[in-house]
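Peer 1: Could you work out the structure for the sequence below:
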Amino acid sequence: MRHLYSCPLRWSDMDAFGHVNNAVFVRYLEEARIDFMRHLAPGDGSPSFTGGSVVARHEIDYLRQLVHRHSPVSIELWVTKISAASMTIAYEVKDEDTTYLRASTVVVPFDFERERPRRITAEEKAILKEFLDDASHQEGAVAV
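Peer 2: Got it, this is the predicted structure:
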């Protein structure tokens, strides 16, 4: 399953050449990732996904320029890897006809009170597996 996020384009996102600045795409990914993480939180008093997290790595392939327009761009994201203390999230920024960017982010759950990374809980792993890409799942990318 993939999470979908509709990302508005802002005039201030454009650079002098009239397309979305490369650094702004990182903010788009962040907006989509925050929306995804809020969606994952099960509620009902569960502590899963309620703590913080930090980005350990971004990898971005810019495929096409995105110019300003009034309609939002779609960001699809899904999980490609789950390890004991990190997850890898993949993204595609696109519309109906064009993929503008493909990216991945390694996210580490973080305990800010103790100032250190923490392990992903069994409940969090179960929820994340719902968004695990089928190809990754078949290749055994889930590390338990």
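Peer 1: CA only for contacts and neighbour counts going forward, please
Peer 2: OK.
Peer 1: what residues are up against Ile75?
Peer 2: By C-alpha atoms under 8 Å, 6 or more residues apart in numbering, the residues touching Ile75 are Leu4, Tyr5, Ser6, Cys7, Leu29, Ala32, Tyr91, Glu92, Val93, Lys94.
Peer 1: let's see it at 7 Å
Peer 2: Going by C-alpha atoms under 7 Å, 6 or more residues apart in numbering, Ile75 touches Leu4, Tyr5, Ser6, Ala32, Tyr91, Glu92, Val93, Lys94.
Peer 1: which SSE is the nearest residue to it once chain neighbours are set aside in?
Peer 2: Distances taken as C-alpha to C-alpha, 6 or more residues apart in numbering place Val93 nearest to Ile75, at 4.5 Å, with adjacent residues excluded. Here Val93, judged by DSSP states H and E, is contained in strand 87-94.
Peer 1: what packs against that strand?
Peer 2: In terms of contacts (3 or more C-alpha pairs under 7 Å, 6 or more residues apart in numbering; DSSP states H and E), strand 87-94 is packed against strand 73-82, strand 99-111.
Peer 1: can you rerun that using 10 Å?
Peer 2: strand 3-7, helix 22-40, strand 52-62, strand 73-82, strand 99-111 (3 or more C-alpha pairs under 10 Å, 6 or more residues apart in numbering; DSSP states H and E).
Peer 1: Now the ones you listed in CSV, please, with extra columns for distance to Asp134.
Peer 2: Output for the helices and strands packed on strand 87-94, formatted as CSV (distance: least, C-alpha to C-alpha, whole Å):
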stretch, distance to Asp134
strand 3-7, 14
helix 22-40, 18
strand 52-62, 21
strand 73-82, 9
strand 99-111, 16
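Peer 1: To compare against the first, here's the next sequence to fold:
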Amino acid sequence: MTSETTEPAALTAEIGLRWGDMDAYGHVNNVQYHRLLEEARIRAFAEWFHSSGGERMLRSGVLLARQEIEYLEQLVYRPEPILIDMWVTALGGASWDMGYTIRDEEVVFARAESTLVAFDIAAQGARRLTDEERAALTARQGGPVPMRRRR
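Peer 2: Take a look at the predicted model:
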């Protein structure tokens, strides 16, 4: 499958694979995709919220409420990093959805979408996004993730 660019990425992160990411079948295990997305997300937060308190966002709390991954091609270990494109697909009062394309220069391996919730650790509950956080997320907003199995 060739790389399909349907959405300009708000951020593309290069993420290295680990030898231990492979499973008995010789490809990156499905559980490791969640780790790869998490690592990319942390990099996005550092860039997107740098002027509005990216560290504050992580310190105050962000919960992963949902994650959906559609696997398109097998990804096998290699020393070259993979690319993860990320953008915001929806924005609510305390939550937002992020879209992802996991790829290299030639192949799209997977697409994913996550729902994240701003969380107040001290109060143990969701909190509304600040105006600065909302502005940072709005600047990265794009279209839906083009998953094949969605109707």
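Peer 1: Quick TM-score on the pair, please.
Peer 2: Here the TM-score for the pair of chains, by TM-score structural alignment, normalised by the length of structure 1, is 0.87; 135 aligned residues with a C-alpha RMSD of 1.8 Å.
Peer 1: returning to that earlier point: most tightly packed of the helices and strands packed on strand 87-94 of structure 1?
Peer 2: Each of those was assessed for mean neighbour count using mean count of other C-alpha atoms under 10 Å. The highest is strand 73-82, with a mean of 23.
Peer 1: so that one corresponds to what in structure 2?
Peer 2: Mapped onto structure 2 using TM-score structural alignment, strand 73-82 of structure 1 spans residues 82-91.
Peer 1: and of the helices and strands packed on strand 87-94 of structure 1, who's closest to Ser136 of structure 1?
Peer 2: strand 73-82 (5.6 Å; C-alpha to C-alpha).
Peer 1: just to revisit the earlier point, may I see the contacts of Ile75 of structure 1 arranged in TSV, with distance to Val67 of structure 1 as well?
Peer 2: Output for the contacts of Ile75 of structure 1, formatted as TSV (distance: C-alpha to C-alpha, whole Å):
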residue	distance to Val67 of structure 1
Leu4	21
Tyr5	19
Ser6	16
Ala32	19
Tyr91	19
Glu92	17
Val93	13
Lys94	12
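Peer 1: Which of the residues you listed sits closest to Met14 of structure 1?
Peer 2: Among the contacts of Ile75 of structure 1, Val93 lies closest to Met14 of structure 1 (C-alpha to C-alpha), at 16.0 Å.
Peer 1: centroid residue for structure 1?
Peer 2: Arg33 (3.7 Å; C-alpha atoms, centre = their mean).
Peer 1: separation between the counterpart of that residue in structure 2 and Met98 of structure 2?
Peer 2: Counting by TM-score structural alignment, Arg33 of structure 1 lines up with Arg41 in structure 2. Arg41 of structure 2 sits 9 Å away from Met98 of structure 2, going by C-alpha to C-alpha, to the nearest Å.
Peer 1: residues shared between the contacts of the two?
Peer 2: Common contacts of Arg41 of structure 2 and Met98 (C-alpha atoms under 10 Å, 6 or more residues apart in numbering): Met86, Trp87, Ser114.
Peer 1: Save those residues as a markdown table, and put in distance to Val62 of structure 2 too.
Peer 2: Shown next, in a markdown table, are the shared contacts of Arg41 and Met98 of structure 2 (distance: C-alpha to C-alpha, whole Å):
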| residue | distance to Val62 of structure 2 |
| --- | --- |
| Met86 | 17 |
| Trp87 | 17 |
| Ser114 | 12 |
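Peer 1: Please report the distance of Asp85 of structure 2 from Glu132 of structure 2.
Peer 2: 23 Å.
Peer 1: With Leu91 of structure 2 instead?
Peer 2: Using C-alpha to C-alpha, Leu91 of structure 2 is found at 13 Å from Glu132 of structure 2.
Peer 1: What count of nearby residues applies to the aligned residue in structure 2 for Thr121 of structure 1?
Peer 2: For Thr121 of structure 1, the aligned position in structure 2 is Thr130, judged by TM-score structural alignment. Residues within reach of Thr130 of structure 2, counting by other C-alpha atoms under 10 Å, total 14.
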